[in-house]
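Asks: Please find the sequence and the predicted model below.
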Amino acid sequence: MIAAIADHSDVPAGKLRQASELLDQTPLLPDSLWQLCRWTASYYQHGLGDTLSSALPVLLRQGEPAMARQQMLWQLMPGAYPAHPAVSRAPKQKQALQTLAMHPHGLSHALISQWGLTRDVLEALERKGLVRRISQSPHHVHEPRPLHREPALQANPEQQAALDRITAAEGFNCWLLEGVTGSGKTEVYLQAIAHCLERQRQALVLIPEIGLTPQTMERFRRRFNVPVVILHSGLNDRERLDAWIAARDGEAAIVVGTRSAIFTPLARPGLIIVDEEHDLSYKQQEGLRYNARDLAVYRASLEQTGVILGSATPSFESLYNVQRNRYQLLRLTQRAGNARPPRFQALDIRSRPLEGGMSRPLIKLMGDHLQQGNQVLVFINRRGFAPTLMCHDCGWMAECRRCDARMTLHQSPPQLNCHHCGSQRPVERCCPKCQSEELRPIGAGTERTEEQLIASFPDFPVLRIDRDTMGRKRAMQDMLERIHSGEPCLLVGTQMLAKGHHFPDVTLVAILDADGGLFSADFRGPERMAQQVIQVAGRAGRADKPGQVIIQTHMAEHPLLLDLVEHDYSRFASRELAARQAAGLPPYSFMALLRAEANAVTQTDEFLDNACDIAEQLLATHRISGVELLGPVPSPMERRAGRYRAQLLVLGRQRSSLHQLLHLLLVALEQQPQARRVRWSIDVDPMDMF
């Protein structure tokens, strides 16, 4: 891509390359996206070339022209009709004319066999001048048609108040739509999109995970009579390019995608929606480490459009921006229709025996709900059969040989897996340390919980939803169809169950272990734990049936957990934000992580020690104040996939001071000999301290 034209370059002439061909006569990216890419590269301290590469589909990077793929259609010629004399003695040709008469805009060549037609017959008609071949975009709309395929639902007073503020606004506005689970945030999205489409504008909708795509697309296509395209990593390169071009050319009215879709060009941008804006999936963890939520806000400001950030559990960064009057808060406090908030209960499991991670009172309660014809959701955010395998005689535990982590025991198939580096090995038959055969699984994962549920409730189907069971194409869609059939069943799974699903027949949600986030080494641990608990609890009681949520815990008196039991995320967030402010942590400060990894500890230590010395010199030389260096220290998981990792934390009271140092530090590090012996990166606004 040509970024600029200049008469002089500081690059030596021997390193300059000749442009061999001009592929496109017009810029690939509109001015607003060009500015977004430049800002992204600068803010996240990343190369502009790599940033532009991330913003473009693979086929464009490989030199494919930015042209829409055309589909071939067969169409009747003007004046042709099924009883034409030229086909009076050719019944197959006559049938073909009858079929084409039913498709006045043309019948796709890919569908002719489904209508009993063959290419030979159509080519014979073409030679007689009765049919013709035309090329057309698959998203082409032949004639104006009604916007709505089905009418909008009646908005309740809170939804209408939010919609009135959204639709009355002009130019750039950022709204934080905080709505309790089941409050009808999606209906607000749909009616806001309808207003956007009525003004002949396009809408971009970001969702956190591919698994939510089918149901999101279904809702949009059921409501609107307009072309809708999707963009995510599950598409092949050609499908991604076709959707990208349809959005750029204005043929796609609604674009739905995961985080990378934020770089999709729109011919007539009108609205951006970020659903579940708190979700960590919006943060890219490799390469260009951008946050699509934050880019959505900046892009909306460039294009002077509105942006809606929606969540039942808003991120602390968004709540902070509401406090600073940068975002406008819209609240939905009531569940839509007749649904009522679920009842929360913390179940103290201290001294209680557990079966597959579940206490006996919980198992009895599950049986009661199933006997009433309802569905039960069991949430455990650990895949596999057990978190580890331990020798009962000497205490040996199965550890990964490439990571500072324990291996997870799986039973289907039986093996030990590392969920950090992906390594696998057979299950030991005896302890490698003491040769004892008393090897026992410790703890419970989704497989073990599923096994126990099958044993406890043999008359009810148990549906497991995690990464191991959802690898097959359409697996999630097929599973959701079974759930929505309404038959009594048990759902067991990980966070894949917690996001955005509407399960009207689930009346009991059981959260097996909520304690981990209370004592996480990451300061964001309690925030993530609270978001996860509230989100998964929101699957209960979403229709007319009342819902109940049981949280198993060893810390029933913990104040943060008590806030959640009272279903008060706002009070929880206020308590945690006050603690963050007292500690000088984000969002009350600004953070970056300089990460390094290498084959030897000495290499990372040498590189980061040198980087720390350079940073201290830059702070003094350029008189940059309010920036603190913490470390270097080993990463919480020091060894991963056979490589040693360490990090240097840079904390600033002002964003401008932090970025001034980072820019100078990046230039200096690129010139250091040690930088070529380690893999290093700068992560601005890190969401994961590991």
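Replies: Yes, it's here. Numbering: from 1, shown residues only.
Asks: contacts and neighbour counts: CA atoms only from here.
Replies: Will do.
Asks: what's the burial count for the residue nearest to V627 when sequence neighbours are not counted?
Replies: Spatial nearest neighbour of V627, chain neighbours left out: G652 (4.2 Å); criterion: Cα to Cα, 6 or more residues apart in numbering. Neighbour count for G652, taken as other Cα atoms under 10 Å: 23.
Asks: ok, G652 touching F590?
Replies: Yes - the criterion here is Cα atoms under 8 Å, and G652 meets it with F590 at 5.1 Å.
Asks: can you pull the contacts of the nearest residue to N173 once chain neighbours are set aside?
Replies: Spatial nearest neighbour of N173, excluding adjacent residues (Cα to Cα, 6+ apart): G306 at 4.7 Å. With contact taken as Cα atoms under 8 Å, 6 or more residues apart in numbering, G306 is in contact with 166, 169-175, 270-272, 300.
Asks: do that again at 6 Å, thanks
Replies: 172-174, 271 (Cα atoms under 6 Å, 6 or more residues apart in numbering).
Asks: before we move on, what about L125?
Replies: L125 neighbours (Cα under 6 Å, 6+ apart): V131.
Asks: quick one: secondary structure of it?
Replies: What DSSP: H, G, I helix; E, B strand; the rest coil gives for L125 is helix.
Asks: Pretty sure Q75 sits against R132.
Replies: Yes - counting by Cα atoms under 6 Å, Q75 does reach R132; the two are 5.5 Å apart.
Asks: Of those two, which one has the most company?
Replies: More crowded of Q75 and R132, by other Cα under 10 Å: Q75, with 23 against 18.
Asks: does the more buried one sit in a helix, a strand or a coil?
Replies: Q75 ends up strand, using three-state DSSP.
Asks: just checking, what packs against the top strand by length along the chain?
Replies: Counting by DSSP state E, the longest strand found in the chain is strand 627-640. Counting contacts by 3 or more Cα pairs under 6 Å, 6 or more residues apart in numbering; DSSP states H and E, strand 627-640 is packed against strand 643-652.
Asks: and the gap between V229 and K185?
Replies: 21 Å (Cα to Cα, to the nearest Å).
Asks: likewise A296?
Replies: According to Cα to Cα, A296 and K185 sit 18 Å apart.
Asks: who's more crowded, the two?
Replies: The neighbour count for A296 versus K185, taken as other Cα under 10 Å, is higher for A296 (26 against 23).
Asks: in which helix or strand would I find the more buried one?
Replies: If you go by DSSP states H and E, A296 is part of helix 292-303.
Asks: report the angle between the axes of the helix or strand that that helix is followed by and helix 292-303?
Replies: With elements assigned by DSSP H and E, the helix or strand that comes after helix 292-303 is strand 306-311. Here the directions of strand 306-311 and helix 292-303 differ by 160 degrees (axes from the mean of the first three to the mean of the last three Cα atoms, to 10 degrees).
Asks: what about versus this one:
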Amino acid sequence: MASAPSSSPQPARPPASAAGSARQRVSVLLPMPFPGPFDYAAPAEMALQPGDIVTVPLGHRRQTGVVWDATSSLPPEFAPPPQRTVDAAKLRPVAERLELPPLTVELRRFVDWVAAYTLSAPGMVLAMTLRLHMRGVPTPSTGWLAASPQPDGLRLTPARQKVLTLLADGTARTTTDLATAAGVGPGVVKGLADAGALTPVPLGPERAFAAPDPLHNLPVLEGAQAEATDALRQTVAEGCFSVTLLEGVTGSGKTEIYLEAIAACLEQGKQALVLLPEIALSAQWMERFTRRFGTQPAIWH
């Protein structure tokens, strides 16, 4: 990368000693095709930590970025090359820390790993991550529980009784979930709430994606399909790195076998990342996944 004027940020490397400088040196990764993060100076009143989302000057404009880890967690062969250290007096200050949840260390390591594995600029991987993260904290939703005791003189219609019977298990549900499960209109739930028969409880932020069910719509596998499935499930259970290639003609059940490997991951509370060779296959893959696990996967183009 060509040398830049002193007024521009420079690619970062692990910070040198802060002796003789009262300003904190931080690395900021920008969602742009640079080979690595840049060094900036954090104002004294701004105690920044890795993962904080900030705005920084870049040329004549401001750019959103993330305070990055000063040292790489990648193996030496994947780690970015060291860059020259810019004198602390020439560093431009961080403009602002945004009131957003910081990127977790796991997510930052994932960005670094994907960039190294795909030979991509880490900022471009961050751009995809930051686009969702910048939506902010989801608004907590409100659920309902049956009030105890029930108010005197409550008029119980068959529809209202369905809602109260559903809540007898002690599980709080939203208005929409209650109405759908009980087969009634949302007005029935609101009427019970207005009558004092329901107690509001906070449910916390809604999940960005529904949880797939590994026991939903179990396939029937026979012969070589069952043998390959058992082998893949055993590989997942061992929790070690491995590579498995299934060879078979079109329609022989290869996708169903790989879906069972995903199911094995889900049963352990883990996640699975599926890479498609062509974006045009996304719709077909979503249909297969939904049929097997009862909900759509999270698509990341």
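Replies: Now that the structure is in, tell me what you want to look at. Computed from a predicted model, the values in this text were never measured in an experiment.
Asks: Please state their TM-score.
Replies: Overlay of the two chains. TM-score (TM-score structural alignment, normalised by the length of structure 2): 0.54; 212 aligned residues with a Cα RMSD of 3.9 Å.
Asks: To which residue of structure 2 is the residue nearest to N173 of structure 1 aligned?
Replies: By TM-score structural alignment, G306 of structure 1 lines up with nothing in structure 2.
Asks: measure G306 of structure 1 to L59 of structure 1 for me?
Replies: To L59 of structure 1, G306 of structure 1 is 31 Å away according to Cα to Cα.
Asks: likewise S635 of structure 1?
Replies: Using Cα to Cα, S635 of structure 1 is found at 37 Å from L59 of structure 1.
Asks: Compare those two and say which is more crowded by neighbours.
Replies: S635 (18 against 14).
Asks: hang on, that one packs against L648?
Replies: No - if you go by Cα under 6 Å, S635 of structure 1 and L648 don't touch, sitting 9.2 Å apart.
Asks: Among the contacts of G306 of structure 1, which ones are in strands?
Replies: 173-174, 271.
Asks: E123 of structure 1: how many residues sit nearby?
Replies: 17.
Asks: Please enumerate the strands of the stretch 1-150 of structure 2.
Replies: Secondary structure of the stretch 1-150 of structure 2 by DSSP state E, counting those that start in this stretch: the strands cover 24-29, 38-42, 53-58, 61-68, 96-97, 140-146.
Asks: elements contacting the shortest one?
Replies: The one in question is strand 96-97 of structure 2. Partner elements for strand 96-97 of structure 2 (3+ Cα pairs under 6 Å, 6+ apart): strand 53-58.
Asks: Where in structure 1 does the strand it packs on fall?
Replies: Under TM-score structural alignment, strand 53-58 of structure 2 corresponds to no residues of structure 1.
Asks: Show me what counts as buried in that strand.
Replies: Using 16 or more other Cα atoms under 10 Å as the test for burial, strand 53-58 of structure 2 gives 53-57.
Asks: could the residues you listed be laid out in CSV, adding distance to Q24 of structure 2?
Replies: CSV is the format used below for these (distance: Cα to Cα, whole Å):
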residue, distance to Q24 of structure 2
I53, 16
V54, 15
T55, 16
V56, 14
P57, 16
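Asks: buried ones in the helix holding A296 of structure 1?
Replies: For helix 292-303 of structure 1, the neighbour count (16+ other Cα under 10 Å) marks 292-293, 295-303 as buried.
Asks: ok, which stretches of the stretch 1-150 of structure 1 are helices?
Replies: 31-43, 48-55, 58-61, 91-101, 119-127 (DSSP state H, counting those that start in this stretch).
Asks: With distance to E606 of structure 1 added, can I get those helices in JSON lines?
Replies: Putting the helices of the stretch 1-150 of structure 1 into JSON lines (distance: least, Cα to Cα, whole Å) gives the following:
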{"stretch": "helix 31-43", "distance to E606 of structure 1": "27"}
{"stretch": "helix 48-55", "distance to E606 of structure 1": "27"}
{"stretch": "helix 58-61", "distance to E606 of structure 1": "37"}
{"stretch": "helix 91-101", "distance to E606 of structure 1": "73"}
{"stretch": "helix 119-127", "distance to E606 of structure 1": "69"}
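Asks: With respect to E527 of structure 1, which of these lies nearest?
Replies: When the helices of the stretch 1-150 of structure 1 are compared by Cα to Cα, helix 31-43 sits nearest E527 of structure 1, at 25.1 Å.
Asks: Tell me the secondary structure of the equivalent of Q154 of structure 1 over in structure 2, please.
Replies: Matched by TM-score structural alignment, Q154 of structure 1 corresponds to L221 in structure 2. Secondary structure assignment for L221 of structure 2 (three-state DSSP): coil.
Asks: what's the neighbour count on L221 of structure 2?
Replies: L221 of structure 2: 14 surrounding residues under other Cα under 10 Å.
Asks: Equivalent analysis for L103 of structure 2, please.
Replies: 18.
Asks: got it, and G367 of structure 1?
Replies: G367 of structure 1 has 16 nearby residues by other Cα under 10 Å.
Asks: Map it across to structure 2 for me.
Replies: For G367 of structure 1, no residue is aligned by TM-score structural alignment.
Asks: just I550 of structure 1 next, same as before
Replies: So, by TM-score structural alignment, I550 of structure 1 is left unmatched.
Asks: what's I550 of structure 1 in contact with, if anything?
Replies: Applying Cα under 6 Å, 6+ apart, the residues near I550 of structure 1 are 345-346, 510.
Asks: that older thread, export the contacts of G306 of structure 1 to JSON lines and tack on neighbour count and distance to V536 of structure 1?
Replies: Formatted as JSON lines, the contacts of G306 of structure 1 follow (neighbours: other Cα atoms under 10 Å; distance: Cα to Cα, whole Å):
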{"residue": "F172", "neighbour count": "18", "distance to V536 of structure 1": "33"}
{"residue": "N173", "neighbour count": "19", "distance to V536 of structure 1": "30"}
{"residue": "C174", "neighbour count": "23", "distance to V536 of structure 1": "27"}
{"residue": "L271", "neighbour count": "26", "distance to V536 of structure 1": "28"}
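Asks: can you list those residues in TSV and add distance to T446 of structure 1?
Replies: Formatted as TSV, these follow (distance: Cα to Cα, whole Å):
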residue	distance to T446 of structure 1
F172	45
N173	43
C174	39
L271	39
